[in-house]
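> sequence and computational prediction follow.
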Amino acid sequence: MRGIELAGRVAVVTGGARGIGLATARALQAAGARVAIGDVDADRAAATAVDLGIVAAHLDVADPASVDAFLEEVQARLGPVTVWVNNAGIMPIGPVLDQDAALIRRAVDVNVVGVMNGALAAARRMVAGGGGRIVNVASIAGRMPAPGMAVYSGSKFAVVGFGEALDAELADRGVRVSTVLPSFTSTELIAGTTPGPFTRPIPPEQVAATVVTVLRRGRRQAVVPGRLSAGSALWQLFPRPVARALRRGVGLDRVFLDVGADRQAYDRRIAGS
C-alpha cells in the first residue's frame, strides 16, 4: 500500500476534542494537513478549533445523518476530504454481568456502527473523488481480550475485521484502510484503573505520531507501542492456560475489574452522551 504526503490534504478526525483525537489533530496539522475535527461535545470541539486554528463541528458518529451533515460542512469549508481518522470511541469496563444494557448498546453504536458510518460516508466521497485514506483507531484490546472489558474488546475486534474487509474491497477503487491499535494510553478512558509495570500507559501523542506514520508509509496495521506487536498478533494462537498465565503475569487479569471511584466522572459522561 502506497503512503501519501499529508501537506495540503483535508483530514478529518472524529472524537477530536480530547485525548488521542486531539493529539492526532495536532499531529496532522503539524504535518501540513488542513484539519477538521468532529465531536459530540460541540462546545469543547469549538474551543479546540479556536485554539488550534482548525475547523470543528458537532458530530455524533452513531447517527448517519449527523455524519453526512458534518462531512458536507467540512467539504464546503475546506474542500474534498481525502483523509478520515475514525477515533471516536467510549470504553465501558467492569464486570460485564453488571453493565447497563443501554450503555452496552451505546458502546456498540459509537465504537462499531460509528466507525462504519464514518468510513462508508468518507469512502463514498473518496471513490467519487479519485481515492483517499481511512485510519481506524481500534485498540490492542481488539487482539488481546481481558476480563472486565468484554464489550469494549468485542467492539474493537469488530473494528479490526471491518477495516481489513473494507480495505480489501475498496483497494482497487483508490481507497485504502489502515488500523492503529493503541495499548494503555494516558487519557480519561483509563481513569480509575491501575496498570501494572508491563502495561505502563503511553502518551496520546505517541498514538498520534503513529497515525501520521501509517498514512505516510501506507502501513496496513500498527500496534502502539510497537514492542507489543508480535505478542498481540500471536495471542489467539495461545492455549487458554497459557493466555490466562500471561494475563496474570502482565496484570491484565484484574485491572479492568478493580476500578476506582475516580472513574465515576467518565462513566457518567459516556452514559449520558
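Arrived safely. Numbering: from 1, shown residues only.

> okay, CA-based contacts and neighbour counts for the rest of this
OK.

> ok, the closest residue to Gly163 other than its chain neighbours - how many residues close by?
Residue nearest to Gly163 in three dimensions, not counting chain neighbours: Val177, with 6.0 Å by C-alpha to C-alpha, 6 or more residues apart in numbering. Residues near Val177, counting by other C-alpha atoms under 10 Å, number 29.

> surely Val177 and Phe162 touch.
No - Val177 sits out of contact with Phe162 when judged by C-alpha atoms under 8 Å, with a separation of 9.6 Å.

> show residues contacting the lengthiest strand in the chain.
For the chain, the longest strand by residue count, based on DSSP state E, is strand 175-182. In this structure, residues lying in contact with strand 175-182 by C-alpha atoms under 8 Å, 6 or more residues apart in numbering are 1, 123, 126-127, 131-142, 160, 163-164, 166-167, 170, 207, 210-211, 214, 218-225.

> list the buried residues of it.
By 16 or more other C-alpha atoms under 10 Å, the buried positions in strand 175-182 come out as Val175, Arg176, Val177, Ser178, Thr179, Val180, Leu181, Pro182.

> out of these, which is nearest to Pro95?
Pro182 (22.4 Å; C-alpha to C-alpha).

> return the distance of stretch 197-213 from the chain's centre.
The chain centroid and the centroid of stretch 197-213 are separated by 12 Å under C-alpha atoms, centre = their mean, to the nearest Å.

> buried residues of it, list them for me.
Using 16+ other C-alpha under 10 Å as the test for burial, stretch 197-213 gives Pro201, Ile202, Pro204, Glu205, Gln206, Val207, Ala208, Ala209, Thr210, Val211, Val212.

> same check, this time on stretch 90-101
Going by neighbour count (16+ other C-alpha under 10 Å), the buried part of stretch 90-101 is Ile90, Met91, Pro92, Ile93, Gly94, Val96.

> ok, now stretch 137-156?
For stretch 137-156, the neighbour count (16+ other C-alpha under 10 Å) marks 137-156 as buried.

> take these and keep only those in strands.
The strands, defined by DSSP E, take in Val137 from the buried residues of stretch 137-156.

> can you get me a residue count around Arg220?
Neighbours of Arg220 using other C-alpha under 10 Å come to 17.

> put this next to the previous one:
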Amino acid sequence: MEPRGAVAVVTGASSGIGAATALALHEAGARLVLHGRDTGRLAALAERTGGEVVTGDLADTAAIPELAREIRARFGEVDVLVNNAGIGWAGPFEDMAAHDVRRVIEVNLTAPIELTRALLPALRSRPAAHVVFVTSIAGRTAVAGESVYSSVKAGLDAFAESLRFELAGTAVKIGVVVPGVVDTEFFARRGRPYERNSPKPVPAGRVADAVVRAVREDRADQYVPRWLRLPVVVRGVAPGVYRWMATRFGGSG
C-alpha cells in the first residue's frame, strides 16, 4: 500500500526509531498519530510533521483498550500501525527485580499484542492496511545479559508470524523489521551503554526506511543491517557452532 494519505499510528514516537519512523512516514505523505510518554518531544514532532499526539504509558496495559477507542474516535480510521515502543534491561538475570521483568514483558510484548488486537477491527475495515512490528536481533539470536528482553522480542516475532498466517488473504498485511545495534538513547535507558567496538550502531533512519518499505512493498521480514540475517542462518543450520561462537565472541551488547 502507498502511505500517502494513510492514517499511521506510531508508538514510541517521541525519540529514536519511533521519531525517525514518524519523519519517514511524514515524508511519504502519511497522516500521523504520534504515541509516547514525552509530551514535549511529541509536541515538537507534531509541529514538524502535522501529526496528532496521543500520550500514555504502554506499561499500563489495562489502559490500551481506551487508547484504541480514543484513536478511533479522534481519527475515524487506521491504515497503518507501527508497533515500535520498547524498553530494555541489561545485566545478570539474577540482579533483575520482579517489577523490571514485568515492565519489560508488558511494554515489549503484551502492549503490542493488545494494541494490535484493539485496532484490528479498524484495520480490517480498510481496503488496504499494514501492521509493522519493530523487534530485535536479540529475539532471533539471544544475547547474554538480556535474557528477558531477548525472550519477549522472540515472542513478538512469533506473534507477528502467526498473525501473518491468520490474516493471509485479507487486506491486512504484517511486516517485521529486525534491527541490530541502533544509534539511539535505548542503551543508556536500559542501564548499560553500548561499549563494543563492533558492530557499529546504525542510524535510526535506516530502520525507519525499512518500516516504510514494509508498508509500500509488503515486506514480511527485514534485517537492519542486512548482514544480520547471517548469524540467524548459522544458528538455524549449525546451532552447535553458533552457540560456541556466541559464547566465545558474543558476550552482552
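Thanks, I have the structure now. Everything numeric here is computed off the predicted structure, so don't read it as measured data.

> TM-score for this pair?
After superposition, the two chains reach a TM-score of 0.91 (TM-score structural alignment, normalised by the length of structure 2), with 249 aligned residues with a C-alpha RMSD of 1.9 Å.

> just to revisit the earlier point, can you lay out the buried residues of stretch 197-213 of structure 1 as CSV showing secondary structure?
Converted to CSV, the buried residues of stretch 197-213 of structure 1 look like this (DSSP: H, G, I helix; E, B strand; the rest coil):
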residue, secondary structure
Pro201, coil
Ile202, strand
Pro204, helix
Glu205, helix
Gln206, helix
Val207, helix
Ala208, helix
Ala209, helix
Thr210, helix
Val211, helix
Val212, helix
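
> make TSV out of these and add distance to Glu73 of structure 1.
Listed next are the buried residues of stretch 197-213 of structure 1 as TSV, based on distance: C-alpha to C-alpha, whole Å:
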residue	distance to Glu73 of structure 1
Pro201	36
Ile202	34
Pro204	27
Glu205	27
Gln206	30
Val207	27
Ala208	24
Ala209	27
Thr210	28
Val211	24
Val212	24
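
> nearest to Arg269 of structure 1 among the residues you listed?
Distances from Arg269 of structure 1 to the buried residues of stretch 197-213 of structure 1, taken by C-alpha to C-alpha, are shortest for Pro204, at 20.1 Å.

> how about that closest one: what's its closest non-neighbour residue?
Nearest non-adjacent residue to Pro204 of structure 1, counting by C-alpha to C-alpha, 6+ apart: Ile20, 4.9 Å away.

> any idea how far that neighbour is from Ala62 of structure 1?
To Ala62 of structure 1, Ile20 of structure 1 is 19 Å away according to C-alpha to C-alpha, to the nearest Å.

> in the buried residues of stretch 90-101 of structure 1, find the pair that's most separated.
Ile90 and Val96 (15.1 Å).

> residues in contact with the aligned residue in structure 2 for Ser66 of structure 1?
Under the alignment (TM-score structural alignment), Ser66 of structure 1 maps onto Ala63 of structure 2. Under the criterion of C-alpha under 8 Å, 6+ apart, Ala63 of structure 2 has no neighbours.

> distance of Ala63 of structure 2 relative to Thr110 of structure 2?
Between Ala63 of structure 2 and Thr110 of structure 2 the computed distance is 12 Å (C-alpha to C-alpha).

> what do you get for Arg219 of structure 2?
24 Å.

> which of those two has more neighbours?
Thr110 (21 against 18).

> what's the spacing between the more buried one and Met96 of structure 2?
Taken as C-alpha to C-alpha, the span from Thr110 of structure 2 to Met96 of structure 2 is 19 Å.

> my guess is Gln222 of structure 2 is in a strand, correct?
Yes - judged by three-state DSSP, Gln222 of structure 2 forms part of a strand.

> now the helices for structure 1?
Along structure 1, counting by DSSP state H, helices occupy 19-30, 42-52, 64-78, 101-108, 114-129, 150-170, 204-217, 229-234, 240-250, 264-271.

> could I get the ones you listed as JSON lines with distance to Thr187 of structure 1?
Formatted as JSON lines, the helices of structure 1 follow (distance: least, C-alpha to C-alpha, whole Å):
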{"stretch": "helix 19-30", "distance to Thr187 of structure 1": "5"}
{"stretch": "helix 42-52", "distance to Thr187 of structure 1": "16"}
{"stretch": "helix 64-78", "distance to Thr187 of structure 1": "25"}
{"stretch": "helix 101-108", "distance to Thr187 of structure 1": "17"}
{"stretch": "helix 114-129", "distance to Thr187 of structure 1": "20"}
{"stretch": "helix 150-170", "distance to Thr187 of structure 1": "16"}
{"stretch": "helix 204-217", "distance to Thr187 of structure 1": "7"}
{"stretch": "helix 229-234", "distance to Thr187 of structure 1": "21"}
{"stretch": "helix 240-250", "distance to Thr187 of structure 1": "20"}
{"stretch": "helix 264-271", "distance to Thr187 of structure 1": "11"}
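
> okay, the ones you listed, which one's buried deepest?
Neighbour counts (mean count of other C-alpha atoms under 10 Å) averaged over each of those peak at helix 19-30, with a mean of 23.

> what sits against the counterpart of Arg243 of structure 2 in structure 1?
Correspondence of Arg243 of structure 2 to structure 1, assessed by TM-score structural alignment: Ala243. Shown in contact with Ala243 of structure 1 (C-alpha under 8 Å, 6+ apart): Trp235.

> wait, Val151 of structure 1 touches Arg106, no?
No - assessed by C-alpha under 8 Å, Val151 of structure 1 is found out of contact with Arg106, at 10.5 Å.

> now the common contact residues for the two.
By C-alpha under 8 Å, 6+ apart, no residue touches both Val151 of structure 1 and Arg106.

> now the residue sitting furthest away from the middle of structure 1: how far from Val81 of structure 1?
Distance from the C-alpha centroid of structure 1, by C-alpha atoms, centre = their mean, peaks at Pro241 (30.3 Å). In this view, Pro241 of structure 1 and Val81 of structure 1 are 47 Å apart by C-alpha to C-alpha.
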